[in-house]
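Trainee: Fold the following.
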Amino acid sequence: MPHPPVEVAEGIHCIDTGFLGREGLAASYLLLRGGRAAFVETGTTHAVPCLLAALEALGLGRDRVDYVIVTHVHLDHAGGAGALMTHLPAARLVVHPRGARHLIDPARLVAGATAVYGEAAMARDYGEVVAVPAERVVEAGDGFQLTLGGATLRFLDTPGHARHHFCVLDEATGGLFAGDTGGMSLRALDGPRGPFVYLPSAPVQFDPEAWHATLERLAALGPRMLLLTHFGRIDAVGRAFATLHAEIDRYVAIARACPHAGDAAQAWLEARLREAMAERLAAEEVPLPAEEALALLAHDITVNAQGLAVWRAQAG
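Mentor: All right, here's what the predicted structure looks like:
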């Protein structure tokens, strides 16, 4: 049974998409303003029943949804957009201009992800990626605004994790839908020092300098909370951004120190990232046993190592 939506701020409901069969890993948000609704992030195609169930649980007809918004086109955020749109007759898809073509014709997106994960994992973890008709797509560049039930959403181009990434500021609450730009912070790792925030350096567009600049720009907006896809609301915005600045520099140093190439580089980077994560888990007094916490983070460590390997090869 899908988890019921949880209201995390006024009119903002968090929905667990069950990504990789795990709880508390990936979220979609259902935003309600003035009787109208928008989804922010969709998860994979497998998550669509959860999102439709959330509408039903809140007593909302599918025709009340005006927008489906995806912060970027990585499949754990946007893979289910096309399938979801087939159930929402009034909705338009809002996506970064650099990502729009990949959801209108997802062939290259799927091929790239399949090359990384393999066909079996793609089917198991992501499902079929359904194309979105071009006439239902809205491209939201930097500074774009839209109105939902009288409330304003402001879109900001936020490269660093990916060049096709935006963040969305809900001006009614000061909440920032931060996608992966605001980092990852699994609630199972919350400790006495607050949320444990870490960097998603997934392939293939990790850009340290751009990410630093993005974080500085977002901090200047003064958001009251971060609404993370991975996972949920955190209020310690300044601490999160400071952590991410430090982690960007740490990851760059690890990548530059790698003495290997190819498969050997991947293995070396994974080992160093695991060591760095273990050090942080201990320093921040995360309450889970170290091996249990590292098991929760194992998938992310592997993907982050892949991203650093690509960045290292491109940076020279």
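
Trainee: When you work out contacts or count neighbours from here on, use the C-alpha atoms and nothing else.
Mentor: OK.

Trainee: which is the next helix or strand following the strand or helix carrying Ala120?
Mentor: Ala120 is located in helix 119-125, with elements delineated by DSSP states H and E. Downstream of helix 119-125, the first helix or strand assigned by DSSP H and E is strand 137-139.

Trainee: next one: that following strand to chain centre, how far?
Mentor: In terms of C-alpha atoms, centre = their mean, to the nearest Å, the centre of strand 137-139 is found 19 Å from the chain centre.

Trainee: cool, stretch 263-282 as well?
Mentor: What separates the centre of stretch 263-282 from the centre of its chain is 22 Å, taken as C-alpha atoms, centre = their mean.

Trainee: Another for comparison:
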Amino acid sequence: MSSPAADFLQALGHGVHAIDTGFHRPRFDAAYLLVDEGRAAFIDTGTRHALPRLLGALSSLGLPLDAVDWVIPTHVHLDHAGGVGPLMQALPQARLLVHPRGARHMIDPSALYQGALAVYGQAEMDRSYGELVGVDADRVQTSTDGMSLVLGGRTLQLIDTPGHALHHHCIWDPVSRGWFTGDTFGISYRELDNAAGQPWIFPASTPVQFQPDALRVSIGRLLAPAPAAVYLTHYGCLGQVQALGSQLLQVLDEVVTLGRALRDDPQRYQALRQGLRALYLRSVRQHGSALTDAAIAEVLAVDIELNAQGMAVWLDREKR
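Mentor: Model (predicted):
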């Protein structure tokens, strides 16, 4: 391994460990390793290129491969689940727990690959994602809304959380009183924290199943138990969750207003890109970021492109 585990493994307390998967840039994409009484679960995996880091995290914590009972992608987008197949091959005792709408894509990822290929193109697929590997069907279990799952001495709970994707669930950890939120509770990059260390957050409307009304309901369900923390895939553990949720819903409302204003624009995609860039810059500035506009736009460049694409799909769906 080219770098020690300390470079990408962060202990967050309560048996929760964040693994920087190395996707795109540092602190962009996290997988989580949850450990209790010597038993472990991975929540999200990053892409298949993250496998050395995932296995390195186990080694660093002194955990054998057969200590992992569960691999749980929050949803099957490749930055969250592209590494599931090779990771499952390496873990002899693990079972895969996936949303029922995503299970077939984990067993046979060919359609998932083709869908991502249409969005990203072959060069980006080869560079960032690589080949996808299916999981044996007899090792796959599907989640149900409200189900419980025992890991060591704690009992996790899963709920169905559409809005970003129809195949999305979130995982509640009662020990840390935290949610593993995938993309349902938005995206927050540490580069955009203000001088007081307070995070800025925004919704993920990436293709192809963005549904803002459903997302509002899902965010409300996540806020209901007054969580102490949210564990975001993009990126990290955040507190002050109620205030963060209010900010997220406010930006979501602004995104929806922008989209509906541009629904019939003849250059809609370009207008959405420009509109999101302006919206994000204004919001980050109001939050107190010290970065230049150019630096903010660079941090958010990938999200501006993908969120504009997702908004366009949502607007087309609303027309029908």
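
Trainee: How close are the two chains, by TM-score?
Mentor: For this chain pair, the superposition-based TM-score is 0.97 by TM-score structural alignment, normalised by the length of structure 1; 314 aligned residues with a C-alpha RMSD of 1.2 Å.

Trainee: related to what we said a few turns ago, the helix holding Ala120 of structure 1 maps to which residues in structure 2?
Mentor: The aligned range for helix 119-125 of structure 1 in structure 2 is 122-128, by TM-score structural alignment.

Trainee: Stretch 212-227 of structure 1 now?
Mentor: Here stretch 212-227 of structure 1 aligns to structure 2 at residues 216-231, judged by TM-score structural alignment.

Trainee: just stretch 83-92 of structure 1 next, same as before
Mentor: Alignment of stretch 83-92 of structure 1 against structure 2: residues 86-95, by TM-score structural alignment.

Trainee: Give the buried residues for the matching stretch.
Mentor: The neighbour-count check on stretch 86-95 of structure 2 (16 or more other C-alpha atoms under 10 Å) flags 86-88, 91, 94-95 as buried.

Trainee: CSV for those, including distance to Ala214 of structure 2 and secondary structure?
Mentor: Listed next are the buried residues of stretch 86-95 of structure 2 as CSV, based on distance: C-alpha to C-alpha, whole Å; DSSP: H, G, I helix; E, B strand; the rest coil:
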residue, distance to Ala214 of structure 2, secondary structure
Pro86, 32, helix
Leu87, 31, helix
Met88, 31, helix
Leu91, 35, coil
Ala94, 32, coil
Arg95, 29, strand
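
Trainee: Quick check: chain neighbours aside, which residue is closest to Glu284 of structure 1?
Mentor: Arg193 (6.2 Å; C-alpha to C-alpha, 6 or more residues apart in numbering).

Trainee: Oh, that last question was meant for Leu288 of structure 1, not what I typed.
Mentor: Spatial nearest neighbour of Leu288 of structure 1, excluding adjacent residues (C-alpha to C-alpha, 6+ apart): Leu189 at 7.0 Å.

Trainee: aligned partner of the one you found in structure 2?
Mentor: Counting by TM-score structural alignment, Leu189 of structure 1 lines up with Leu192 in structure 2.

Trainee: cool, and Ala53 of structure 1?
Mentor: Checking TM-score structural alignment: Ala53 of structure 1 goes with Gly56.

Trainee: One more: Glu7 of structure 1?
Mentor: Mapped onto structure 2 by TM-score structural alignment, Glu7 of structure 1 lines up with Ala11.

Trainee: list the buried ones in the helix or strand containing its match?
Mentor: According to DSSP H and E, Ala11 of structure 2 maps onto strand 9-13. The neighbour-count check on strand 9-13 of structure 2 (16+ other C-alpha under 10 Å) flags 9-10 as buried.

Trainee: do the same with stretch 55-65 of structure 1
Mentor: 55, 60, 62, 64-65.

Trainee: want to try JSON lines for these, with secondary structure as columns?
Mentor: Listed next are the buried residues of stretch 55-65 of structure 1 as JSON lines, based on DSSP: H, G, I helix; E, B strand; the rest coil:
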{"residue": "Leu55", "secondary structure": "helix"}
{"residue": "Leu60", "secondary structure": "coil"}
{"residue": "Arg62", "secondary structure": "helix"}
{"residue": "Arg64", "secondary structure": "helix"}
{"residue": "Val65", "secondary structure": "strand"}
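
Trainee: quick one: the strands in the stretch 101-250 of structure 2?
Mentor: 140-142, 148-151, 154-160, 169-173, 178-182, 229-232, 236-238 (DSSP state E, counting those that start in this stretch).

Trainee: got a markdown table for these, with mean neighbour count too?
Mentor: Below are the strands of the stretch 101-250 of structure 2 laid out as a markdown table (neighbours: other C-alpha atoms under 10 Å):
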| stretch | mean neighbour count |
| --- | --- |
| strand 140-142 | 16 |
| strand 148-151 | 16 |
| strand 154-160 | 18 |
| strand 169-173 | 25 |
| strand 178-182 | 26 |
| strand 229-232 | 24 |
| strand 236-238 | 20 |
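
Trainee: between these, which one is nearest to Ala81 of structure 2?
Mentor: Ala81 of structure 2 lies closest, by C-alpha to C-alpha, to one member of the strands of the stretch 101-250 of structure 2: strand 178-182, at 10.5 Å.

Trainee: For the closest one, which outside residues touch it?
Mentor: Residues outside strand 178-182 of structure 2 that contact it (C-alpha atoms under 8 Å, 6 or more residues apart in numbering): 43-44, 74-75, 80, 168-173, 222, 227-234.

Trainee: Pull up the aligned stretch in structure 1 for it.
Mentor: Residues 175-179 of structure 1 are where strand 178-182 of structure 2 lands when matched by TM-score structural alignment.

Trainee: Kindly report the same for stretch 291-307 of structure 2.
Mentor: Under the alignment (TM-score structural alignment), stretch 291-307 of structure 2 falls on residues 288-304 in structure 1.

Trainee: mind listing what's buried in the matching stretch?
Mentor: Neighbour count says stretch 288-304 of structure 1 has 290, 293-294, 296-298, 300-304 buried, by 16+ other C-alpha under 10 Å.

Trainee: repeat for stretch 189-207 of structure 1
Mentor: 189-190, 194-207.

Trainee: what sits up against that stretch?
Mentor: Applying C-alpha under 8 Å, 6+ apart, the external contacts of stretch 189-207 of structure 1 come out as 159-163, 180, 183-187, 234, 236, 240, 243-244, 247-248, 281, 284-288, 293, 300, 303-308, 310-311.
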